[in-house]
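1. Return a 3D structure for these sequence lines:
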Amino acid sequence: MNAKQLTQRYYTREDYFALLRTSQHKYEYLNGRVKMMAGGTVAHADIVGNTYYQLRAADHNCKINNSEMAVSVQLLNKYFFPDASAVCEAEAAYEPGGGIARLTNPALLVEVLSEGTADYDRTTKFSAYRQLPSFREYLLIDSRRYNVETYYREQSDLWRIANYQELDQEVRINTLNITLPLSVFYEGVVLDPEPPAVP
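-> Modelled structure (predicted):
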């Protein structure tokens, strides 16, 4: 999804929750600032749908959420809407109040990258997500080329990185203890065109 600054005004958390309850759009909250999530491309939507279906259908003991589930990073006073998430503890934990579900203990977070969000997802979001003690794995799926990256936390500050670019490669998702062919994420997807290189 594309993220753009909505306004420079400061939003309290109560203002933000009220905005979410009354709007037809999604917004992310960054410690008083609000970003509107613009609609994604067809490729983005298709990859999100494929990913959610494949993660839900796989054999594991985790609970899979779609992009309607917000994630709360309480330490930073931030709220995000990842494209998918998984809780692998006995129960999902939610931040109380506000009228919307805000997950606090995801183990796996998934973002589908587009031209406008790739840097935001790799930097701002990843940095914030790492503050969650439960967070173990980050799955980034590109909508412009066949490319899936996984970041798996083996220890507190030690991450194992894997990259997959061939459709017949098996993508290992450690938190769910599964492998999936790269091709299932891109089934029926017409990739977004990449902008021409600047000479």
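2. hey, let's count contacts and neighbours off CA atoms from now on
-> OK.
3. what comes up buried for the helix ranked longest in the chain?
-> With secondary structure taken from DSSP state H, the chain has its longest helix at helix 42-57. Under the neighbour-count criterion of 16 or more other C-alpha atoms under 10 Å, helix 42-57 has 43-52, 55-56 buried.
4. Show me what it packs onto, helices and strands only.
-> If contacts are counted by 3 or more C-alpha pairs under 8 Å, 6 or more residues apart in numbering; DSSP states H and E, helix 42-57 sits against strand 63-65, strand 84-87, strand 108-113, helix 182-185.
5. try it again with 7 Å
-> Contacts defined by 3 or more C-alpha pairs under 7 Å, 6 or more residues apart in numbering; DSSP states H and E place helix 42-57 against helix 182-185.
6. Which elements pack onto the helix it packs on?
-> helix 42-57.
7. now the helix it packs on and strand 108-113, what's the angle there?
-> 160 degrees (axes from the mean of the first three to the mean of the last three C-alpha atoms, to 10 degrees).
8. One more sequence to fold, the one below, so I can look at both together:
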Amino acid sequence: MADGSSHVSGLPGVGTELGLRASHADRDQVVDVLRVAAGDGRLTAEELDERVGAALTARTMGELAVLTADLPTATASWGAAEVKDVVRIEQEGASTRRGEGWVVPRRMEIRSAWGEVILDFTQAVITYDTLRLDLDIRGGSLKLLTRPGVVVDTDALVTNYAKIKASRSAVPETPVVLRVEVAGELSFGQVVVRPPRRFGR
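-> Got it, this is the predicted structure:
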């Protein structure tokens, strides 16, 4: 935890003096770091609630530093990444994949005909608590690879000669870090929701 050093590591503005007053943006970023850590299994639900409460009432950068000092700084690396409100995917007869390290936006518009779209959340950079997917898919499939803390809601999706295959999370008590709301229309295709496969290594 805090050791009295004069700089913050893994927080907004690395090298910031601990005594400086924290801004709303600084508090929000720490809250997001904590949510990602909880989704990775580094914090329990009780620890997450306690630290989020402390982050929202923190007055200085030093108080925020204490809350993330025992977490890998990599979980805060998204601070330098470009975060978009809307990302669009348009394709026909093609395949698109978002994999390790991709930054999850607030909303995605996916227009796909006879192709495949894969959104892998297992090592994604999550900066919002909700992602809305607006679909217009004809043929092919949308695959959502989840991790503990990522939940998918397909209730608003209209299907025509299509199917939805969803696997339940094996860790239901995990705090929700991202809710994926799937809407729009799916014809002659499928949406597959499943957690990452386990490897024996």
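9. And the TM-score between them?
-> Aligned and superposed, the two chains score 0.26 in TM-score terms (TM-score structural alignment, normalised by the length of the first structure); 100 aligned residues with a C-alpha RMSD of 6.2 Å.
10. follow-up on the earlier one: now render the buried residues of helix 42-57 of the first structure as a markdown table, adding distance to residue 2 of the first structure.
-> Below are these laid out as a markdown table (distance: C-alpha to C-alpha, whole Å):
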| residue | distance to residue 2 of the first structure |
| --- | --- |
| 43 | 13 |
| 44 | 10 |
| 45 | 12 |
| 46 | 15 |
| 47 | 15 |
| 48 | 14 |
| 49 | 17 |
| 50 | 19 |
| 51 | 18 |
| 52 | 19 |
| 55 | 23 |
| 56 | 25 |
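11. what's the neighbour count on residue 155 of the second structure?
-> 9 (other C-alpha atoms under 10 Å).
12. how close does it sit to residue 180 of the second structure?
-> 11 Å (C-alpha to C-alpha, to the nearest Å).
13. ditto for residue 29 of the second structure
-> For residue 29 of the second structure relative to residue 180 of the second structure (C-alpha to C-alpha), the value is 20 Å.
14. Kindly report the same for residue 159 of the second structure.
-> To residue 180 of the second structure, residue 159 of the second structure is 17 Å away according to C-alpha to C-alpha.
15. Kindly indicate whether the closest residue to residue 183 of the second structure other than its chain neighbours is helix, strand or coil.
-> Among residues not flanking residue 183 of the second structure along the chain, residue 157 sits closest, at 4.3 Å (C-alpha to C-alpha, 6 or more residues apart in numbering). When classified by DSSP: H, G, I helix; E, B strand; the rest coil, residue 157 of the second structure comes out as strand.
16. Give the other helices and strands that the helix or strand hosting residue 152 of the first structure contacts.
-> For residue 152 of the first structure, the host element (DSSP states H and E) is strand 148-155. Packing contacts for strand 148-155 of the first structure, counted by 3+ C-alpha pairs under 7 Å, 6+ apart, involve strand 137-142, strand 158-164.
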